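Asker: I would like the atomic coordinates for the input below:
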Amino acid sequence: MRKPVSVAFMAVAALALQAWAPAGAAGTSTYRSTSHPVLFVHGYNGAASNWDTMAGRFRNDGWPASHLDQWQYDSRQSNATTAQQLAAEVDRLLAATGASKVDIVTHSMGGLSSRHYAKHLGGSEKIDAWVSLAGPNHGTDAAESCFDASCHDMRFGSDFLTTLNSGDETPGTPRYATWWSPCDTFINPDSSVSVSGAVNRQTACIGHSTFLTDATVYAQVRDTVNS
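Answerer: Here you go, the predicted model:
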């Protein structure tokens, strides 16, 4: 039975911006010379600060600040437009760090623009690992409650999703991975998150915004991008 959406989709930002527990204490560094810079892409109505906890944990695990890019964009615009801006940001980050590829870690709608970039704008050649946390990769009924261009992209059967999911859902050489929760009331159905050809993981019973701060999810994401 489909889970009810008890809160409007635009509440994602309010939930995501709640105070979080501080990042874990610094320990043995897991950063290596082969580790790539990480580009974080927030979701609908989100902000770069949504990633403060996760980026802090990466820093504690040895990633230099220069390799942690908490990118901000206008989430009301179409995901195709965001993908073009993302392409420019990837190139900027690669030039700034001297790296050959990036790891892209996304939350919610951030997975859609980054997949468009990988599939249609040559991004698959510049991405080593792509991570989708609670992404509406095949649509969500929560998008019926908002009306921006990006919301239309997230609706079932939209032209954007039809094109994005036609043919190979995981093109090129990036390592694709998704995480979904049975308790996420913003992504309905749960199966929307999983992408054919990716490593698709179920989390514990956590909410949509908790993906950003959950310690177990972080450790799995860190190990995925660093493998």
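Asker: can we go C-alpha only for contacts and neighbour counts from here?
Answerer: Fine.
Asker: For the protein, which segments are assigned as strands?
Answerer: Counting by DSSP state E, one finds strands in the chain at the ranges 38-41, 68-71, 102-107, 127-133, 175-180, 199-202.
Asker: which one of the ones you listed lies closest to A16?
Answerer: Nearest to A16, of all the strands of the chain, is strand 102-107, at 10.5 Å by Cα to Cα.
Asker: so who does R155 touch?
Answerer: Neighbouring residues of R155 by Cα atoms under 8 Å, 6 or more residues apart in numbering: G139, T140, D141, A143, E144, L161.
Asker: I'd assumed P136 was in contact with M154.
Answerer: Yes. The pair formed by M154 and P136 meets the contact definition of Cα atoms under 8 Å, at 6.7 Å.
Asker: Look at the two and report which has more neighbours.
Answerer: P136 (32 against 26; other Cα atoms under 10 Å).
Asker: coming back round to it: check the contacts of R155 and tell me the two furthest apart.
Answerer: The widest separation within these (Cα to Cα) is 14.7 Å, between E144 and L161.
Asker: The two: which has the busier surroundings?
Answerer: The residue with the greater number of neighbours, taking E144 and L161 and applying other Cα under 10 Å, is L161; the counts read 20 against 14.
Asker: gap between that one and L133?
Answerer: For L161, the distance to L133 equals 17 Å [Cα to Cα, to the nearest Å].
Asker: try N79
Answerer: Applying Cα to Cα, one obtains 17 Å for the distance of N79 from L133.
Asker: repeat for V105
Answerer: From V105 over to L133 the distance is 8 Å, taken as Cα to Cα.
Asker: Look at the two and report which has more neighbours.
Answerer: Set side by side, V105 and L133 show unequal neighbour counts under other Cα under 10 Å, the larger going to L133 at 29 against 25.
Asker: what are the ranges of the helices in this protein?
Answerer: Counting by DSSP state H, the chain has helices at residues 11-16, 52-60, 79-97, 110-120, 149-154, 159-164, 215-225.
Asker: can these go into TSV with extra columns for distance to H208?
Answerer: Formatted as TSV, the entries for those read as follows, by distance: least, Cα to Cα, whole Å:
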stretch	distance to H208
helix 11-16	8
helix 52-60	15
helix 79-97	20
helix 110-120	13
helix 149-154	16
helix 159-164	21
helix 215-225	12
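Asker: which parts of stretch 166-184 are buried?
Answerer: Neighbour counts using 16 or more other Cα atoms under 10 Å place 169-171, 174-182, 184 of stretch 166-184 among the buried residues.
Asker: no, scratch that, I was asking about stretch 94-107
Answerer: Neighbour-count burial for stretch 94-107 [16+ other Cα under 10 Å]: L94, A99, K101, V102, D103, I104, V105, T106, H107.
Asker: Could you also give me the structure for this next sequence, so I can compare it with the first?
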Amino acid sequence: MPRLSSSLVALLGCCLVLGVTTPLASAQMSLANPPPGANDFSCRPSAAHPDPVVLVHGLGATMGENWGYLSPLLAARGYCVFALTYGSDPRFPFAGGVIPIQQSAPELGAFVDRVLAATKAAKVDLVGHSEGTFMPEYWLKYLGGASKVNRYIAMTPLYQGTNLLGLAMLRDFGQSLGVSPLLLNLVGGFCGSCSQFLAGSEMVKALNQGGPAVAGVQYTTIPTRYDELVVPYTSGILNAPNATNHILQDVCPNDFSEHVAEAFDPVVAQIVFNALDPAHARAVSCAGLPPLLAPAPTGGAGASAPSRTGGAGHRGARRHRSQRRRHSHRRSTRSTRARRVARAG
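Answerer: Okay, the predicted model is just below:
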């Protein structure tokens, strides 16, 4: 059973990738602190931007970690911006999104109701990342949220779940051996939502009943081919008349952002701006992105974005850039050797 154990450990690591890096002493502060530009409940939407924007973080993150980049940009553009940390477990007070989806979704609903009451707006626009593209679907479909949402922008979405590290197949194999309930119960003791992201789970089936896109909501999805957590990345593509899909590398081929990095990507931010205000959409600029050679795309669900100042996700982004540089160096070295061989011949 060594492969079974290593995959289980990997799942737990992915589920809590951000939380384990947050000092316990600052846990409650981290959960409660909004990102810059967010949660001014005296904000009144303008005629140009009549819908408040609600930011929904990913698995293991908090609102401050996930939205430190995008939130102030939206506020500077005149939006009323709001964010929440949902789904935290008192036993692990350092991360959000770890309780079952059915319990997190009402928290989002209560927060949206508070935003609508404070701003006097009729609807909100949602911007979600990772689990923030998955959990709200339950609220939209089963808890009456669809009537309160106009636009929904999804970064690294996973509507069909993930087969991260082959865990969905491993679960199915385990069911034939009668061990899956034991494994899922063990994982659920740390992260009640983690097993719900696996392709073929009961939650994935529920969200896809009748199709994942809910009528009346305008969807914009932003998958990345380099997503190492949503596997395959095409799990985030919506085939629906009320959905527009922007695969990141189709917009900017030289953008190698993976799962975490999307929350801090200027190209993604431009796509979000255009989706929120399509009447004033601008051409997306790819200028300033490093012209590096990328490693082979992978594909993967769950962990979410920390701030640029620290955390496991930040270190992962640095490792990703380092891998790209090494890959580029190896290509250059091979080309040099080939030229030498050609001259010698």
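Asker: what's the TM-score here?
Answerer: Structural agreement between the two chains, given as a TM-score (TM-score structural alignment, normalised by the length of structure 1), stands at 0.83; 207 aligned residues with a Cα RMSD of 2.5 Å.
Asker: for the helices of structure 1, which one sits closest to S35 of structure 1?
Answerer: When the helices of structure 1 are ranked by proximity to S35 of structure 1, the top entry is helix 215-225, at 7.9 Å, counting by Cα to Cα.
Asker: What does T216 of structure 1 correspond to in structure 2?
Answerer: For T216 of structure 1, the aligned position in structure 2 is occupied by V267, per TM-score structural alignment.
Asker: Tell me how many other residues crowd that match.
Answerer: Taking other Cα under 10 Å as the neighbour definition, V267 of structure 2 ends up with a count of 21.
Asker: From A154 of structure 2, how far off is it?
Answerer: Here the distance between V267 of structure 2 and A154 of structure 2 works out to 14 Å (Cα to Cα).
Asker: hmm, which of the contacts of R155 of structure 1 are common to structure 2?
Answerer: Among those, the ones whose aligned partners also stay in contact in structure 2 (both residues aligned by TM-score structural alignment, their matches' Cα atoms under 8 Å) are G139, T140, D141, E144, L161.
Asker: Return the residues in contact with the third one.
Answerer: In other words, D141 of structure 1. When the contact criterion is Cα under 8 Å, 6+ apart, the partners of D141 of structure 1 are R155, F156, I187, N188, P189.
Asker: switch to 6 Å and redo it
Answerer: With contacts taken as Cα atoms under 6 Å, 6 or more residues apart in numbering, D141 of structure 1 has the following neighbours: N188.
Asker: Spatially nearest residue to the corresponding residue of structure 2 for it (excluding sequence neighbours)?
Answerer: Residue correspondence, TM-score structural alignment: D141 of structure 1 in this structure matches N163 in structure 2. Of all residues beyond its chain neighbours, the one nearest N163 of structure 2 is V231 (5.3 Å), with distances taken as Cα to Cα, 6 or more residues apart in numbering.
Asker: And for the one you found, the neighbour number?
Answerer: V231 of structure 2 has 25 neighbouring residues, counting by other Cα under 10 Å.
Asker: and stretch 122-139 of structure 1, which residues are buried?
Answerer: For stretch 122-139 of structure 1, the neighbour count (16+ other Cα under 10 Å) marks 123-139 as buried.
Asker: An error on my part: the question was meant for stretch 258-267 of structure 2.
Answerer: Across stretch 258-267 of structure 2, burial judged by 16+ other Cα under 10 Å covers E258, H259, V260, A261, E262, A263, F264, D265, P266, V267.
Asker: if I look at the second one, how far off is L158 of structure 2?
Answerer: Between H259 of structure 2 and L158 of structure 2 the distance, using Cα to Cα, works out to 11 Å.
Asker: With distance to L31 of structure 2 added, can I get the buried residues of stretch 258-267 of structure 2 in TSV?
Answerer: Compiled in TSV, those are given as follows (distance: Cα to Cα, whole Å):
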residue	distance to L31 of structure 2
E258	24
H259	21
V260	19
A261	21
E262	21
A263	18
F264	20
D265	23
P266	25
V267	27
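Asker: residues touching the residue mapped onto F134 of structure 2 from structure 1, list them.
Answerer: Here F134 of structure 2 is matched to L112 in structure 1, going by TM-score structural alignment. Applying Cα under 6 Å, 6+ apart, one finds that L112 of structure 1 lies in contact with no residue.
Asker: Wait, V41 of structure 1 touches T106, no?
Answerer: Yes. Counting by Cα atoms under 6 Å, V41 of structure 1 sits close enough to T106 to count as a contact (4.7 Å).
Asker: ok so, going back, single out the most deeply packed of the helices of structure 1.
Answerer: The densest packing among the helices of structure 1, expressed as mean neighbour count by mean count of other Cα atoms under 10 Å, is seen in helix 110-120 with a mean of 25.
Asker: State the separation between that one and the centre of the chain it belongs to.
Answerer: For helix 110-120 of structure 1, the gap between its own C-alpha mean and the chain's C-alpha mean amounts to 10 Å (Cα atoms, centre = their mean, to the nearest Å).
Asker: now the angle from it to strand 175-180?
Answerer: With axes from the mean of the first three to the mean of the last three Cα atoms, to 10 degrees applied, the angle from helix 110-120 of structure 1 to strand 175-180 works out at 160 degrees.
Asker: out of everything not next to it in sequence, what's closest to the counterpart of S150 of structure 1 in structure 2?
Answerer: Aligning on TM-score structural alignment places S150 of structure 1 opposite S193 in structure 2. Counting by Cα to Cα, 6+ apart, the nearest residue to S193 of structure 2 once its immediate chain neighbours are dropped is P100, at 4.3 Å.
Asker: Run the chain-centre distance for stretch 42-52 of structure 1.
Answerer: Stretch 42-52 of structure 1 has its average C-alpha position 10 Å from the chain's average C-alpha position, going by Cα atoms, centre = their mean.
Asker: Roughly how far does whatever residue of structure 1 lines up with Q102 of structure 2 sit from H120 of structure 1?
Answerer: Here Q102 of structure 2 is matched to A80 in structure 1, going by TM-score structural alignment. To H120 of structure 1, A80 of structure 1 is 9 Å away according to Cα to Cα.
Asker: go on, S6 of structure 1?
Answerer: S6 of structure 1 sits 35 Å away from H120 of structure 1, going by Cα to Cα.
Asker: Give me the distance between the two termini of stretch 140-150 of structure 1.
Answerer: Using Cα to Cα, the span of stretch 140-150 of structure 1 from its first residue to its last is 12 Å.
Asker: ok so, going back, how about TSV for the contacts of R155 of structure 1, with distance to V193 of structure 1 added?
Answerer: Shown next, in TSV, are the contacts of R155 of structure 1 (distance: Cα to Cα, whole Å):
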residue	distance to V193 of structure 1
G139	8
T140	9
D141	13
A143	14
E144	17
L161	13
